[in-house]
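1. how does the following fold in three dimensions:
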Amino acid sequence: LLLLMVVAPLPGNAAPPPPADSIAPVLEKVLPAVVNISTSKVVGLKQRQLLLDPYSHQPYAYRDRPIQKKSQSLGSGVIVDAKKGWVITNHHVVDGADEITVTLRDQRSFKAKLLGEDPGVDIALLQIDADKLTALPLSNSEYLRVGDFVVAIGNPFGLGQTVTYGIVSALGRTGLGIEGYEDFIQTDASINPGNSGGALVTTRGKLVGINTAIMGGSGNIGIGFAIPATMVKAIVSQLAQYGEVQRGQLGVVMQDMTRELADAFGISHHHGAVVTQVLPGSAADKAGLISGDIIIAIDGKDVSDGGALRNAVGMLRAGNTIKLKVIRDGKRKNISAKIALPKDARAEGFKFSKRLDGALLGNLDDKHPLSESGGVEVLKVKRNSPAWEAGLRAGDVIVSVNRQPVGSLMEFSALAAQAGDKGLLLNIVWGNGALFVVIR
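-> From the prediction side, this is the model:
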């Protein structure tokens, strides 16, 4: 008995269906929304020129001759609105650029207009005039859990569009000193130089983060960070309308709630931000907040610690009214406060540390070269004072305290209070120089 087996050929040149566990079908819809970004800018350099005596032809002096050189950088971005041509990337990708070029997956290139940027969160909003765009709208990142699978898409090392796969390793990472406002998604999906501004998406194709930084500096070691989409969405809405984020301040110095403090206050709530000081005339002062209040929620969202409160306020524009839930004397209380622009302020250094005695500190004014990124300026230093002996000089700008960025005198006060007797590690910038100073 002869058995014949007939195998039907595949119709035409149709590719075999993807395996059941493949995310290729999802990525095919996502990849066109992720773009490559290249920038160029002219930087000023100095070239030392030898001057010759016109009679003896002997050298008699040197002179610095200004020259210009064009520098270039590469990064990534995400189209979030196809009709408006909006592209999101990192601020540091386009910072100082004279020209920005966005290249799509289909290799079309367009000159981009910078609509606005926010160094505090490291986000920039671009716009291109193009048709047939594919957008990947910002999703709700608050539902993410540790262990969720995610995909990082970008342009690492200028190789072109690249996809890497991993999990959410941690949520709510703060205190890294990478940005002014931090609430990072940590992932082990490979993120490398050039991925900045790219997309972090779920296996369902939801945009949950903008890749922004890596641990280690030069390459991937399995620890990368993305800005949550929910935070990005709050910033983009302000950049689109105003071109900047005009942050307000609540006007409190605070510390994290701990179990020990909760026991001391006689309450069972172990999370929140404890108000240790209310600045006179601030939004908090006008709202009726007092020292000892424990802020446990803002606008209906729980506050886990002082960093969470700072981030929540930092996402709002000055003039917004917020609703705070506080615990005072063991009882819960609702307070409304209208956050306001930070006012010029000065304070004697000894209020923060005995080693800063003799220094007068103040907020940067709008005309200061570092006003955009923020800091605290050393206005005066008394000769031979503790601050003088520590190395502080008038004109210095303190940009971080214990590796945490500081944008104002109020933030400096809060970070100094958190340090207690452990000492302060100050990152100081002056002119074209910078150094770290340890205050003990």
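
2. alpha carbons only for contacts and neighbour counts from here, please
-> Noted.

3. show me where the stretch 151-300 of the chain has its helices.
-> 229-242, 259-265, 283-287 (DSSP state H, counting those that start in this stretch).

4. what's the shortest one in contact with?
-> Residues from elsewhere that reach helix 283-287 (CA atoms under 8 Å, 6 or more residues apart in numbering): 249-252, 278-279, 335-340.

5. my guess is Q186 meets A226, correct?
-> Yes - Q186 is within contact range of A226, at 6.5 Å (criterion: CA atoms under 8 Å).

6. who has more neighbours, those two?
-> Between Q186 and A226, counting by other CA atoms under 10 Å, A226 is the more crowded of the two (27 against 24).

7. list the contacts for the more buried one?
-> Here A226 is in contact with 184-187, 200, 209-213 (CA under 8 Å, 6+ apart).

8. which of those residues tops the neighbour count?
-> Busiest of those [other CA under 10 Å] is I210, holding 34 neighbours.

9. as a markdown table, the contacts of A226 with distance to N363 would be great.
-> Shown next, in a markdown table, are those (distance: CA to CA, whole Å):
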| residue | distance to N363 |
| --- | --- |
| F184 | 27 |
| I185 | 31 |
| Q186 | 33 |
| T187 | 36 |
| L200 | 36 |
| G209 | 32 |
| I210 | 31 |
| N211 | 31 |
| T212 | 28 |
| A213 | 28 |
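
10. out of the residues you listed, which sit inside strands?
-> 184-187, 200, 209-213 (DSSP state E).

11. excluding covalently adjacent residues, which one is nearest to R332?
-> V326 (5.7 Å; CA to CA, 6 or more residues apart in numbering).

12. hmm, I296 and the one you found touching each other?
-> Yes - the criterion here is CA under 8 Å, and V326 meets it with I296 at 5.6 Å.

13. middle-most residue in this protein, spatially?
-> V121 (2.8 Å; CA atoms, centre = their mean).

14. so F149 sits right up against S169, yeah?
-> No - using CA under 8 Å as the test, F149 is too far from S169 to be in contact (9.6 Å).

15. what's the single longest strand in this structure?
-> The chain, longest strand under DSSP E: strand 59-81.

16. list the buried residues in that strand.
-> 74-81 (16 or more other CA atoms under 10 Å).

17. for S291, state which of the residues you listed is nearest.
-> Top of the list for closeness to S291, among the buried residues of strand 59-81 and by CA to CA, is V80 at 42.9 Å.

18. quick one: contacts for that closest one?
-> 33, 86-88, 135-138.

19. as TSV, those with distance to L289 would be great.
-> Below are these laid out as TSV (distance: CA to CA, whole Å):
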residue	distance to L289
A33	46
W86	40
V87	40
I88	37
A135	44
L136	42
P137	38
L138	35
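
20. could you also give me the structure for this second sequence? I'd like to compare it with the first:
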Amino acid sequence: MPMNTNAPEQIMTPGRRLRCRVLLLSLLFILSPASGMAAEAAGGRIATLADTAQAFHAVAQQVKPAVVYIHVRKQMERDSSDAAADEFFNDPSVQRFFGDTETDRKKDSDARNTSYGHGSGFIINAGGTILTNAHVIDRATEITVRLVDGREFAAEVIGKDGKSDVALIKIDADKLPVLPLGDSSSLRVGDWALAIGSPFEMIQTVTAGIISATGRSSVGISEYEDFIQTDAAINPGNSGGPLVDIRGRAIGINTAFLTQTGGYMGIGFAIPINMAKVIAERLQKNGRMTRAWLGIGIKDLAPDKLRTLQLSRQFASAALVSTIDAASPAASSALRLGDVIVAMDDVPIAGAADLRNRIALSDPGSRITLLCYRDGRQFPLSITLGEK
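-> Below you'll find the predicted structure:
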């Protein structure tokens, strides 16, 4: 076939050649096995995210039925000005100017001295026993618990422990959903954690994060501190609700958050469930918290002094005995001021706060063994604990 001489001439300039090469390379990339691998990898990542989302959904659905909303009516503390006001308005010479009755005045006085609060909790047995924070129900004159199905019950206080901020309450109900309790000693930094509760009265709110740290003490929230730190959002109203792991087991009681603005800043604290379980058992049994007592004052040993002891690597922390109470179990033992304690019952301690908590949670009357250092010598010391 003769060539069409009228057809436009195809001139391949350097720029045109470059564009053609780029187009060709792009097509080769799209059709290459590497491109398919990248798409496959992206699909795998999306599937992983979908699996994570599904896991969160499954945990939320499993846990939420056992989480409750707690509404509390509280008696406010009266001060001298309240007493002076009552005395003034109860004066017959003053009452005649207002024309109200004694009942009206009592209602007004009650209203002035009543406040309301709210928080969260979770059911730990089918008979209606609920774990929450002591500060949620502090000074309560009336406690109302609302279940996930909307039913409301009056609650009574079984016991509370302000020193750890743990409380146990009960409602008259049965066959309730129960939240299983996990093991907070097995937590690792980076583990997933979900917080469930009623922040700002937003009932059944679920937030997710990770375990940021464990064994937090000296936070200034309670007397006995061993907090789990999390970045799962905790806000006012979350108090008393559960912190759960990815398997839907309670690993802590959400208690407080650190803030400079009044709102969430990514630092929340939960009481470890292993501590809460011991306290709940004693509250259930005695109606109050009983603690074992050794009768010593202790403080963390400075790192430079710890190094001079040339301890085994397994002992990364130690507690220095700074005081010994008179007529205490410690005073009756061979323990001395200046002794350094590195382990209790063959388990290394994580510092003074850890030792203090472990002693307190031991059974009163039980016998413990402390591993001590004195004058370059290591020795075990067995002591029977008293009760505080």
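
21. on that earlier part again, out of the ones in strands among the contacts of A226 of structure 1, who's nearest E389 of structure 1?
-> Nearest member of these to E389 of structure 1, counting by CA to CA, is A213, at 36.4 Å.

22. what's the closest non-adjacent residue to the counterpart of that closest one in structure 2?
-> Using TM-score structural alignment as the criterion, A213 of structure 1 maps onto A256 of structure 2. Using CA to CA, 6+ apart and skipping residues adjacent in sequence, the residue nearest A256 of structure 2 is F269, 5.3 Å away.

23. counterpart of the one you found in structure 1?
-> Using TM-score structural alignment, F269 of structure 2 sits opposite F225 in structure 1.

24. residues touching the residue nearest to D64 of structure 1 when sequence neighbours are not counted, list them.
-> Of all residues not flanking D64 of structure 1 in the chain, R48 sits nearest, at 4.5 Å (CA to CA, 6+ apart). Residues in contact with R48 of structure 1 (CA under 8 Å, 6+ apart) are 62-65.

25. quick revisit: quick one: which of the contacts of A226 of structure 1 is nearest to G307 of structure 1?
-> For the contacts of A226 of structure 1, the closest approach to G307 of structure 1 (CA to CA) belongs to F184, at 12.1 Å.

26. and that closest one, how far is that from L176 of structure 1?
-> As judged by CA to CA, to the nearest Å, F184 of structure 1 and L176 of structure 1 stand 9 Å apart.

27. ok, now K325 of structure 1?
-> Distance from K325 of structure 1 to L176 of structure 1, by CA to CA: 28 Å.

28. what's the local residue count around the aligned partner of D285 of structure 1 in structure 2?
-> Aligning on TM-score structural alignment places D285 of structure 1 opposite A331 in structure 2. The number of residues packed near A331 of structure 2 is 16, by other CA under 10 Å.

29. and for the one 5 residues further on?
-> A count of nearby residues for R336 of structure 2, using other CA under 10 Å, gives 15.

30. try L279 of structure 1
-> Neighbour tally, L279 of structure 1, other CA under 10 Å: 15.

31. run through the residues that contact it.
-> Listed by CA under 8 Å, 6+ apart, the contact set of L279 of structure 1 reads 251-253, 285.

32. in strands, which of those appear?
-> The members of the contacts of L279 of structure 1 that map onto strands under DSSP E are 252-253.

33. farthest pair in the contacts of L279 of structure 1?
-> Greatest spacing in the contacts of L279 of structure 1, by CA to CA: V253 and D285 (11.7 Å).

34. find residues that contact each of those two.
-> Joint contacts of V253 of structure 1 and D285 (CA under 8 Å, 6+ apart) are 278-279.

35. ok, back up a step: closest to G292 of structure 1 among the contacts of V80 of structure 1?
-> Closest approach to G292 of structure 1 among these (CA to CA): L138, at 38.1 Å.

36. what's that closest one aligned with over in structure 2?
-> Checking TM-score structural alignment: L138 of structure 1 goes with L181.

37. who are the neighbours in contact with the nearest residue to that match once chain neighbours are set aside?
-> Closest residue to L181 of structure 2 apart from its sequence neighbours, by CA to CA, 6+ apart: A250 at 4.7 Å. With contact set as CA under 8 Å, 6+ apart, A250 of structure 2 has these partners: 179-182, 242-244, 273.

38. tell me if I am right that K160 of structure 2 is in a strand.
-> Yes - counting by DSSP: H, G, I helix; E, B strand; the rest coil, K160 of structure 2 is located in a strand.

39. what sits against it?
-> With contact set as CA under 8 Å, 6+ apart, K160 of structure 2 has these partners: 134, 166-168, 283, 287-289.

40. excluding sequence neighbours, find me the nearest residue to it.
-> A167 (4.0 Å).

41. so what does that neighbour match up with in structure 1?
-> Counting by TM-score structural alignment, the partner of A167 of structure 2 is A124.

42. separation between A226 of structure 1 and S169 of structure 1?
-> On the measure of CA to CA, A226 of structure 1 and S169 of structure 1 end up 11 Å apart.

43. any shared contact partners between these two?
-> Both A226 of structure 1 and S169 are in contact with 185-187, where contact means CA under 8 Å, 6+ apart.

44. what strand or helix carries the residue nearest to the centre of structure 1?
-> Under the criterion of DSSP states H and E, V121 of structure 1 resides outside all helices and strands.

45. that one reaches F184, doesn't it?
-> No - V121 of structure 1 lies out of contact with F184 (CA under 8 Å); the separation is 10.4 Å.

46. before we move on, the earlier item: for E223 of structure 2, state which of the contacts of K160 of structure 2 is nearest.
-> Among those, and counting by CA to CA, the member closest to E223 of structure 2 is V166, at 11.7 Å.

47. quick check, that closest one in contact with T132.
-> Yes - using CA under 8 Å, V166 of structure 2 makes contact with T132 at a distance of 6.2 Å.

48. the more surrounded of the two?
-> Between V166 of structure 2 and T132, counted using other CA under 10 Å, T132 has the larger neighbour count: 29 against 26.

49. just among the contacts of V80 of structure 1, which is most surrounded?
-> Neighbour max across the contacts of V80 of structure 1 (other CA under 10 Å) = V87, 29 neighbours.

50. mind listing what that one touches?
-> 77-81, 125-128.
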